[in-house]
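Q: coordinates only, no sequence provided:
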């Protein structure tokens, strides 16, 4: 349990340090940080959408294979 607590405290400390440094920076430097965050967010959203699309494609392929197997099984029983 100690490691988890220390990890959380370390993250909080880093967050506080980053926030303090951000607030003390110039508006130009703050804009650079905002741009980097927005770019990272856009890339993450794009990656998530690509992953979701691939998962949906795989699911539809599996469903079509299942439907095909059902049809073959029904035809062989007839």
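A: Thanks, I have the structure now. Keep in mind it's a predicted model, so treat the numbers as computed, not measured.

Q: please count neighbours and contacts with C-alpha atoms only from this point.
A: Noted.

Q: could you pull out the helices for the protein?
A: Applying DSSP state H to the chain gives helices spanning 2-24, 27-77.

Q: need these in TSV with mean neighbour count, can you?
A: Shown next, in TSV, are the helices of the chain (neighbours: other Cα atoms under 10 Å):
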stretch	mean neighbour count
helix 2-24	11
helix 27-77	12
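
Q: what residue is smack in the middle of this protein?
A: Central residue of the chain (Cα atoms, centre = their mean): residue 48, 5.1 Å from the mean position.

Q: another structure for you, compare them:
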């Protein structure tokens, strides 16, 4: 059995264990898990949005520089 198969089998086992533990938890514990998942999702969305904003900002700066170089090139040709 290859390493990939062993890794997938281990991941499946951990998933089954987590599912069993969740199903046997109290309502308070289930709510804590849901809150942690929602918090992680919100943080991930915030991080993704911040990353997108930074990428858009860099792309805008690059476009401004390209336009500036184009203008200088056209001025030197005229």
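A: Good, I have the coordinates. Bear in mind the structure is a predicted one, so any value in this text is a computation, not a measurement.

Q: which position in structure 2 pairs with residue 27 of structure 1?
A: Alignment note (TM-score structural alignment): residue 27 of structure 1 maps to residue 27 of structure 2.

Q: any idea how far its match is from residue 1 of structure 2?
A: 40 Å (Cα to Cα, to the nearest Å).

Q: before we move on, what about residue 15 of structure 2?
A: Distance from residue 15 of structure 2 to residue 1 of structure 2, counting by Cα to Cα: 20 Å.

Q: again, but for residue 77 of structure 2
A: Taking Cα to Cα, one finds residue 77 of structure 2 at 68 Å from residue 1 of structure 2.

Q: what's the answer for residue 39 of structure 2, then?
A: In this structure, residue 39 of structure 2 and residue 1 of structure 2 are 38 Å apart, going by Cα to Cα.
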